[in-house]
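K.L.:
Sharing a model prediction with you, sequence too.
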Amino acid sequence: MKILRDTLRLMVGQPPYEVYLAHMARHHPGEEPMSRVEFFRNREAARFGGAGGGKCC
């Protein structure tokens, strides 16, 4: 089930939060990671432009 969930997230441009946490722990151990909600909003903004600055399809 996890593989299916991860695949679906990647299909819609959402990398797994757990991968982000592992990256932060490995490469930025002194920094506090974003919450799951912050991470989701950050990825949505990166993909679609965020804050009214949408991208053209």
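P.N.:
Arrived safely.

K.L.:
C-alpha from now on. contacts and neighbour counts both.
P.N.:
Will do.

K.L.:
Which SSE is immediately downstream of the one helix or strand H23 maps to?
P.N.:
Assigned by DSSP states H and E, H23 belongs to helix 17-27. Following helix 17-27 in sequence order, the next helix or strand is helix 36-48 (DSSP H and E).

K.L.:
Now do that following helix against helix 17-27, angle only.
P.N.:
100 degrees (axes from the mean of the first three to the mean of the last three CA atoms, to 10 degrees).

K.L.:
next up, a second structure to put side by side with the first:
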Amino acid sequence: MMPVAQQVLLDLPALATLAQGGDPTGAGPVAKVVMSLGLLVVIVLLLRALWHQRGR
């Protein structure tokens, strides 16, 4: 497994907290939008990495 994928798996509890609207940082709505976009980017990159691994 790739290091990035391992890191994402380790961060899953924190990401789940963010996804449920629980905000561990106490950040405002703008930060929540930024985090959501960041999470979306991470998911897309993870899917791309898995897709490329499957293609080999």
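P.N.:
Perfect, thanks for sending it. Just so it is clear, the model here is predicted, and its values are computed rather than measured.

K.L.:
What would you report as the TM-score here?
P.N.:
With the length set by TM-score structural alignment, normalised by the length of structure 2, the two chains reach a TM-score of 0.32; 33 aligned residues with a CA RMSD of 3.5 Å.

K.L.:
buried residues in the longest helix along structure 2?
P.N.:
When structure 2 is parsed with DSSP state H, its longest helix is helix 29-55. For helix 29-55 of structure 2, a neighbour-count test (16 or more other CA atoms under 10 Å) marks 32, 35, 39, 46 as buried.

K.L.:
Show residues contacting stretch 35-51 of structure 2.
P.N.:
Contact with stretch 35-51 of structure 2 is made by 4-5, 15, 19, as judged by CA atoms under 8 Å, 6 or more residues apart in numbering.

K.L.:
out of those, which are inside helices?
P.N.:
4-5, 15, 19.

K.L.:
Now restrict the residues you listed to buried residues only.
P.N.:
5, 15.

K.L.:
got the buried residues for the strand or helix carrying L8 of structure 1?
P.N.:
Per DSSP H and E: L8 of structure 1 is located in helix 2-11. By neighbour count on 16+ other CA under 10 Å, the buried set for helix 2-11 of structure 1 is empty.
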